[in-house]
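Undergrad: A predicted structure for the sequence below; I have some questions about it.
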Amino acid sequence: MATWNLTQMQRHLLICNGATCMGAGAEEVTQQIRDEIRAHHLDEQIHTSRTRCNGRCKDKCVVIEYPKGTWYSVQQEETARAIVHESVAEESIIYAMEHGERQRGETRIKGIDKYRKRKGPKKKAVLFVGHGSRLEAGNEEVRQFIEQTKEQIDPSLLVETCFLEFASPNIEDGIQLCIEKGADEVHVIPIILLHAGHSKLHIPAEIEEAKGLFPDIRFTYGQTIGIHDEVLDILKTRLAEVGFDVNQKHEETAILFIGRGSSDVDAKADFYTIREKLWEQVNVPILECAFIGVTTPTVQEGMERCIELGAKKIIMLPYFLFTGILMERMNRMAEQFKVDYPQTSIDIAGYFGYHPKLRTVLLERMNQALDGTSTGMQDLENFRRYVEKYGYEHTH
């Protein structure tokens, strides 16, 4: 082991080489910093050391500078090189010393206290998980829906919202936020219509990972909305809003029931089961299924099928919770269908949105998780068996 002469050292950079940071590119960050030091002949003034985990894995890759006491989150090469010149953008600073006090960047999570007190009553947290959308309006609808639902939730419960993808916070951040606020139990409730890959694999993977990080926290898992009588009432409400009377016979009307689409055979079977249950409650000769992606029949094929069967009026009925890119695409499809099939009356009904019966179902799923009767716990067990048999690379 070399012994360096550090008498001229002015700054010491500690570069995290823990497992999480290494997986996020810490080796490249290390080389970029050292290359920049050499290129500017600063070897004697700036010393670098690799370290093990520094306890800020969410901010990967982490670099600490002493004697300033600044912690950096390095996710781009320009940030790594800027550290050498003390010109790092504020958004990449985790902690900075100001007037002798350590200040956390506004965009940085607080993190978990290393030695949390365990005295006193336990706090329970309910973490609702939305899918997330590239369209921010859809994410905001989820947040507002949960805000409205809070009015019917015991105020002693912590309630947070997170997303699978496309929006913040993600599930990992959501769990950490619950624990930061003192939760000893976290009940994860998916805001997802059908039981498929997201609810079978992706969310359980996040929960299992959290169990490893926080072994003293109790986690439970709720079930998806699934097949539920209240869902049928929501669909009938949306049909009524476009002038469809469920108590009347509609001999020349077809309903085109449109789902997101999934490669999961169980999810597709459940979708067709819901269609059958709905057909029993609406007096139409034609109720066709279609999917906007992943599987068939497509929406175009479903529309053509309705027309072939003789429908003079077609109602497109979305099986979607909130707005999003796919919902906007469906609206554009409806406008194009009106142009392509001028002899047919075409309407599009609304998605679930803020329907009060959606809150009823979600609260039921929450209470099942809280009282231990949710089938979601079996999903966690099924996921563990799946990993044992096939392995699992969690990239969602």
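TA: Happy to help now that I have it.

Undergrad: use CA for all of it now, contacts and neighbours both
TA: Will do.

Undergrad: ok, which stretches of the stretch 1-150 of the chain are helices?
TA: Remark: helices assigned in the stretch 1-150 of the chain by DSSP state H, counting those that start in this stretch are 19-23, 26-39, 77-84, 136-149.

Undergrad: buried stuff in the first one?
TA: Which is helix 19-23. Of all the residues in helix 19-23, those buried under the rule 16 or more other Cα atoms under 10 Å are 20-22.

Undergrad: next one: stretch 322-332 to chain centre, how far?
TA: 19 Å (Cα atoms, centre = their mean, to the nearest Å).

Undergrad: ok, stretch 300-315 next?
TA: 35 Å.

Undergrad: not counting its own residues, what contacts it?
TA: Contact with stretch 300-315 is made by 239, 252-256, 286, 288-290, 343-349, as judged by Cα atoms under 8 Å, 6 or more residues apart in numbering.

Undergrad: which ones among those residues map onto strands?
TA: Using DSSP state E, the members of these that fall within strands are 253-256, 286, 288-290, 345-348.

Undergrad: need those residues in a markdown table (columns: neighbour count and distance to residue 151).
TA: Listed next are the ones in strands among the contacts of stretch 300-315 as a markdown table, based on neighbours: other Cα atoms under 10 Å; distance: Cα to Cα, whole Å:
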| residue | neighbour count | distance to residue 151 |
| --- | --- | --- |
| 253 | 24 | 39 |
| 254 | 26 | 38 |
| 255 | 26 | 35 |
| 256 | 24 | 35 |
| 286 | 21 | 40 |
| 288 | 22 | 38 |
| 289 | 24 | 36 |
| 290 | 23 | 36 |
| 345 | 14 | 41 |
| 346 | 21 | 38 |
| 347 | 20 | 34 |
| 348 | 20 | 31 |
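
Undergrad: return the member of the residues you listed nearest to residue 48.
TA: Nearest to residue 48, judged by Cα to Cα, of the ones in strands among the contacts of stretch 300-315 is residue 290 at 59.1 Å.

Undergrad: wait, the closest one touches residue 296, no?
TA: Yes - counting by Cα atoms under 8 Å, residue 290 does reach residue 296; the two are 6.7 Å apart.

Undergrad: one more to weigh against that first structure:
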Amino acid sequence: MMPACLLVSHGSRDPRPGVAMQQLARLVIEQVQSVGSEIVVDTACLELNPEPLHQQIIKFVRNSAACDKIRLKVVPLFLLPGVHVMDDIPTEVALARQALSQEILIELQPYLGSHSGLELLLAKQFATTTATARILIAHGSRRPGSQTPVETIGKNLGAVNAYWSVPPSLEVKVKELINLGNKQIAILPYFLFAGGITDAIAQVTEKLQLQFPDVDLQLAEPLGASAELADLVWDLIQE
């Protein structure tokens, strides 16, 4: 069967994540070619796309020159096992399977946040700062248990956890660390790419810096498209 992979992100009105997704797809192809293999890689969005995900999957398969021999792996580029990963994407994949030929194998791979190698990438991001206190801020989810993986990562990296969409907030955690006497605090956004939310996190950080001028708040960059991240995606494709 002809191998193919569809990298699924949330989707955004901000163009930057889409550009980064295309860059990551190219890096994955380069990684595959470096080991002497070939694969077709494309991207799709769960939300904020004119077509629902299952229609994007169907179109991708039917536009393939070898659609009757294709083996498609769908990789969710999500960091937390929230509703999108556990419910929405499996539902969309099931709809695509129903609409396509039985000869076409569609496999739903583990989500990106389940890869243990992410912790090493985050450690490298923290290493770019000089702060002794650390905050790892993720999007968050109201699905029970979805925060557990990032809480574990935070603990392993010596960081406290904050969330954008659910408590505790970045502001609360910054103030807690300041009250404990910390004068240098690193803030790492647990997000794949720069976008609207990371911009908002930067704005909150700037306001907190003005509020606490004697404290050095060091905001790191999100993960970003890199060869290291492409390696992790390739690992998930091969599972």
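TA: Cool, got the structure. Note that the structure is a prediction, hence the values are computed from the model and not measured.

Undergrad: can you calculate the TM-score here?
TA: Remark: TM-score between the superposed chains equals 0.90 [TM-score structural alignment, normalised by the length of structure 2]; 231 aligned residues with a Cα RMSD of 1.8 Å.

Undergrad: now distance to residue 218 of structure 1 too, for the ones in strands among the contacts of stretch 300-315 of structure 1, in TSV please.
TA: Output for these, formatted as TSV (distance: Cα to Cα, whole Å):
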residue	distance to residue 218 of structure 1
253	51
254	48
255	45
256	43
286	48
288	44
289	40
290	40
345	54
346	50
347	47
348	44
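
Undergrad: elements contacting the strand or helix carrying residue 33 of structure 2?
TA: Per DSSP states H and E: residue 33 of structure 2 is located in helix 15-34. Other helices and strands packing on helix 15-34 of structure 2, by 3 or more Cα pairs under 8 Å, 6 or more residues apart in numbering; DSSP states H and E, are strand 40-45, helix 227-238.

Undergrad: right, and out of the buried residues of helix 19-23 of structure 1, which lies closest to residue 234 of structure 1?
TA: Out of the buried residues of helix 19-23 of structure 1, the member with the shortest distance to residue 234 of structure 1 (by Cα to Cα) is residue 20, at 44.3 Å.

Undergrad: how far away is that closest one from residue 343 of structure 1?
TA: 60 Å (Cα to Cα, to the nearest Å).

Undergrad: likewise for residue 296 of structure 1?
TA: Residue 296 of structure 1 is 26 Å from residue 343 of structure 1, by Cα to Cα.

Undergrad: translate residue 216 of structure 2 into the numbering of structure 1.
TA: By TM-score structural alignment, residue 216 of structure 2 lines up with residue 345 in structure 1.

Undergrad: I'd say its match and residue 338 touch.
TA: Yes - here residue 345 of structure 1 reaches residue 338: they are 7.3 Å apart, a contact under Cα under 8 Å.

Undergrad: for residue 296 and residue 343 of structure 1, indicate the residue with more neighbours.
TA: Remark: of residue 296 of structure 1 and residue 343, residue 296 carries more neighbours, 15 against 11, as counted by other Cα atoms under 10 Å.

Undergrad: map the more buried one across to structure 2 for me.
TA: In structure 2, residue 296 of structure 1 lands on residue 167 (TM-score structural alignment).

Undergrad: give the contact list for the residue in structure 2 sticking out farthest from the centre.
TA: The centre of structure 2 is farthest from one residue, residue 214, which by Cα atoms, centre = their mean lies 33.2 Å away. If a contact means Cα under 8 Å, 6+ apart, then residue 214 of structure 2 has residue 183 as its contacts.

Undergrad: switch the cut-off to 10 Å
TA: 178, 183-184 (Cα atoms under 10 Å, 6 or more residues apart in numbering).

Undergrad: who wins for most neighbours among these?
TA: residue 184 (19 neighbours).

Undergrad: pull up the gap between the aligned partner of that residue in structure 1 and residue 72 of structure 1, please.
TA: Counting by TM-score structural alignment, residue 184 of structure 2 lines up with residue 313 in structure 1. For residue 313 of structure 1, the distance to residue 72 of structure 1 equals 61 Å [Cα to Cα].

Undergrad: just residue 390 of structure 1 next, same as before
TA: Taking Cα to Cα, one finds residue 390 of structure 1 at 38 Å from residue 72 of structure 1.

Undergrad: neighbour count winner among these two?
TA: residue 72 (27 against 8).

Undergrad: skipping adjacent residues, who's closest to the more buried one in space?
TA: residue 93 (4.6 Å; Cα to Cα, 6 or more residues apart in numbering).

Undergrad: quick check: that neighbour touching residue 80?
TA: No - the pair residue 93 of structure 1 / residue 80 is not scored as a contact, 11.8 Å apart, by Cα atoms under 10 Å.

Undergrad: among the contacts of residue 214 of structure 2, which are in helices?
TA: Taking DSSP state H, the ones among those that sit in helices are residue 178.

Undergrad: would TSV of the contacts of residue 214 of structure 2 with distance to residue 113 of structure 2 be doable?
TA: Shown next, in TSV, are these (distance: Cα to Cα, whole Å):
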residue	distance to residue 113 of structure 2
178	30
183	31
184	28
